[in-house]
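A.B. asks: Mind looking at a prediction? Sequence and model below.
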Amino acid sequence: MLYLVENLNNNLFDLNDKVAIVTGGNKGLGKFYTIALASFGAKVFVVSSTQNGWDELREEFEKNNEFLELFQIDITTPNAAITIVNEAISRFGKIDILVNNAGMQRRNPIFEFNDKDWDEIIQLNLNAVYHLSKAVAYEMSKRKQGKIINIGSMQSFTAGKRIFPYTASKHGIAGLTKAYAEALAEYNIQVNTLSPGYIETDMTRVLKNDPVRGPEIEGHIPGGQWGEPKDLVGPLIFLASNASDYVTGVNLPVDGGYLLR
């Protein structure tokens, strides 16, 4: 035991000099992931389809003397993955971490969903993750190290009777994570899924305040309360850092025990 303690690395969670790509990292929980990674020392390359929130993000990084690059592109377009990788390398020289966060959800009763909704959601939430992960992993393989973090959901585990394509995509993310984890293990690249539970944000506040669904969700969580973005810091940094070097193919729920019931 003494040998183990003496040889522990006190910098396991240190991300200094690491370069992270975060898709959709300009708003919502994506913005939070961007700031959290930077807080632990990472240089962050944010990819987004719009420039919404860019000015606020720049101000946040400049205030703390942190490194940020922003790149606008629709990640579902042909060759977007290669373009993103080339741009990130041209600006930072390498890629250590990829957070596949960009996604969308649309809600409709079963007979009102149309093919366009299905195609667009699967294209962004699943197909784009496949292509970008492959392109980034190829670069990581040259250095024999890397972390890929796919963002899942409670719908990676459960059904969603009004969000069919979203549920399918998030189940797909869980499977894709396992496939990539096995394929990339020989290159010392760890691939995991981070699945937030019900986290209170500007976008989820309407759901939390819903007189029916709000109490239902709270009643389903053993602790009886929604999570906050800060509750994701530890799990995110763990999966992005050397602390998780022997963890791969995992779908980590951060849900306050929601899935226990």
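C.D. replies: Here it is on my side, so go on.

A.B. asks: contacts and neighbour counts: CA atoms only from here.
C.D. replies: Noted.

A.B. asks: quick one: stretch 54-70 to chain centroid distance?
C.D. replies: Its chain's C-alpha centre lies 20 Å from the corresponding centre of stretch 54-70 when counted by Cα atoms, centre = their mean, to the nearest Å.

A.B. asks: hmm, who's touching that stretch?
C.D. replies: By Cα atoms under 8 Å, 6 or more residues apart in numbering, the surrounding residues in contact with stretch 54-70 are 26, 31, 35, 38, 41-48, 91.

A.B. asks: Can you give me the end-to-end span of it?
C.D. replies: For stretch 54-70, the first and last residues are 8 Å from each other (Cα to Cα, to the nearest Å).

A.B. asks: List the buried residues in whichever helix in the chain runs longest.
C.D. replies: Under DSSP state H, the helix in the chain containing the largest number of residues is helix 164-184. Within helix 164-184, the residues scored as buried using 16 or more other Cα atoms under 10 Å are 164-178, 180-181, 184.

A.B. asks: Need the buried ones from the contacts of stretch 54-70 selected in ChimeraX.
C.D. replies: The buried subset of those, as determined by 16+ other Cα under 10 Å, is captured in ChimeraX by this line:
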select :26,31,35,38,41,42,43,44,45,46,47,48
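
A.B. asks: does T50 belong to a helix or a strand, and which?
C.D. replies: Counting by DSSP states H and E, T50 is held by no secondary-structure element, helix or strand.

A.B. asks: What is the longest strand seen in the chain packed up against?
C.D. replies: With DSSP state E setting the assignment, residue counts place strand 189-196 as the longest strand in the chain. Under the contact criterion of 3 or more Cα pairs under 8 Å, 6 or more residues apart in numbering; DSSP states H and E, strand 189-196 touches helix 128-143, strand 146-151, helix 164-184, helix 233-240, strand 251-254.

A.B. asks: Okay, one more to line up with it:
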Amino acid sequence: MTNAAITPAAYAESLLSLEGQLAVVTGASQGIGLAIAECLASAGADVIGVSHDMPEGASAVRTAVEATGRTFTPLRADFSDRGQVTALAADLAGRGVDILINNGGTIRRAPAAVHTDEDFDHVLDVNLRSTFVLSREVGRTMIERGHGKIVNTASMLSFQGGINVPGYTSSKSAIAGLTKALANEWAEKGVNVNAVAPGYVATANTHDLRQDAARSDAILARIPAARWAQPSDIAGAVLFLCSRAADYVNGAILPVDGGWLAR
């Protein structure tokens, strides 16, 4: 119920405010992660940005966050290195994190019949194991404080099988399951755990696909919105899940796909 002393617009804005909160965004140096970091900062959060190649000085994500008036802290971690993930998790657990965005990820493409053990293990370490370890260590501190938001990055392939990406599909299907499992345990403790499932997004990772006219046309023909997503489309959904507006949303896997899964 709104307070009569404030306007509906001000009330709506307050629901999405992250003022005074500290957010961690992994995979923050470009694409979807950068857009999420900028969006959360615009809503009032200070941001810790993590990637394997995050510069200590100037970077696109630092510029974007600091332009909003919020602080930016860069951290480096290679999510295929279990020791680095463990160290990062311990570091973050001591920082009073309010919001954790598990966005860092990778993909290896090869038909299942020739998909190597090394590629499969690499993708699961980066996409799944790191998400669990960070969620466990940061989530424990959120439980102690009685509040927190965790948003994982799932995929359309959390719902579908894909082609030539058995490791990636396995990891993203598991992300959906992990999200629900953590929500079941932590919702009553004040910690919301949800995930976004991006569709086809115009990023560097999809550049070659978008340059293939036949493939791009086939993709667009299936998307009811008739366009590729922009990173900001994903960021807006993440902001909702991080905000008070989503306080009663738990264990959701939110497709942000222009209607792809509905077709």
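C.D. replies: Thanks, I have the structure now. These numbers come from a predicted model, not from an experiment.

A.B. asks: nearest to I73 of the first structure, of the contacts of stretch 54-70 of the first structure?
C.D. replies: Checking those against I73 of the first structure by Cα to Cα gives S48 as the nearest, at 6.0 Å.

A.B. asks: check contacts around the aligned partner of the closest one in the second structure.
C.D. replies: Taking TM-score structural alignment for the superposition, S48 of the first structure sits opposite S51 in the second structure. Going by Cα under 8 Å, 6+ apart, S51 of the second structure touches 26-29, 75-78, 104.

A.B. asks: Kindly report the same for F132 of the second structure.
C.D. replies: For F132 of the second structure, the residues meeting the contact criterion (Cα under 8 Å, 6+ apart) are L178.

A.B. asks: Matching it against the first structure, which residue comes up?
C.D. replies: Using TM-score structural alignment as the criterion, the counterpart of F132 of the second structure in the first structure is Y130.

A.B. asks: From L34 of the second structure, how far out is the spatially most central residue of the second structure?
C.D. replies: Centrality entry for the second structure: nearest residue to the mean C-alpha point is N103, 3.5 Å, by Cα atoms, centre = their mean. For N103 of the second structure, the distance to L34 of the second structure under the criterion Cα to Cα works out to 10 Å.

A.B. asks: Including secondary structure, could the contacts of stretch 54-70 of the first structure go into TSV?
C.D. replies: TSV is the format used below for these (DSSP: H, G, I helix; E, B strand; the rest coil):
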residue	secondary structure
N26	coil
K31	helix
I35	helix
A38	helix
G41	coil
A42	coil
K43	strand
V44	strand
F45	strand
V46	strand
V47	strand
S48	strand
R91	helix
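
A.B. asks: quick one on the thing from earlier: what lines up against the residue nearest to the centre of the second structure once you look at the first structure?
C.D. replies: Matched across to the first structure, N103 of the second structure falls on N101, judged by TM-score structural alignment.

A.B. asks: Count the neighbours of the closest residue to E56 of the second structure other than its chain neighbours for me.
C.D. replies: Distances taken as Cα to Cα, 6 or more residues apart in numbering place P74 nearest to E56 of the second structure, at 5.9 Å, with adjacent residues excluded. For P74 of the second structure, the neighbour count with other Cα atoms under 10 Å is 21.

A.B. asks: Check G27 of the second structure too.
C.D. replies: What G27 of the second structure shows, counting by other Cα under 10 Å, is a neighbour count of 27.

A.B. asks: Give me the distance between the aligned partner of it in the first structure and T50 of the first structure.
C.D. replies: Under the alignment (TM-score structural alignment), G27 of the second structure maps onto G24 of the first structure. Using Cα to Cα, we find G24 of the first structure at a distance of 9 Å from T50 of the first structure.

A.B. asks: and the aligned partner of V196 of the second structure in the first structure, how many neighbours does it have?
C.D. replies: Taking TM-score structural alignment, V196 of the second structure has L194 as its aligned residue in the first structure. Number of residues near L194 of the first structure (other Cα under 10 Å) recorded here: 23.

A.B. asks: my read: L194 of the first structure touches G249, true?
C.D. replies: No: shown here, L194 of the first structure and G249 do not form a contact pair, counting by Cα atoms under 8 Å, at 10.7 Å.

A.B. asks: Just to confirm, what residue in the second structure is aligned with T34 of the first structure?
C.D. replies: Superposed on the second structure with TM-score structural alignment, T34 of the first structure falls opposite A37.

A.B. asks: before we move on, what about T83 of the first structure?
C.D. replies: Counting by TM-score structural alignment, T83 of the first structure corresponds to A87 in the second structure.

A.B. asks: which secondary structure elements does the longest helix of the first structure contact?
C.D. replies: Helix 164-184 of the first structure sits against helix 115-122, helix 128-143, strand 146-151, strand 189-196, with contacts defined as 3+ Cα pairs under 8 Å, 6+ apart.

A.B. asks: could those go into a markdown table alongside distance to N79 of the first structure?
C.D. replies: What follows is those, written out as a markdown table (distance: least, Cα to Cα, whole Å):
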| stretch | distance to N79 of the first structure |
| --- | --- |
| helix 115-122 | 17 |
| helix 128-143 | 9 |
| strand 146-151 | 19 |
| strand 189-196 | 22 |
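
A.B. asks: Alright, I will stop here.
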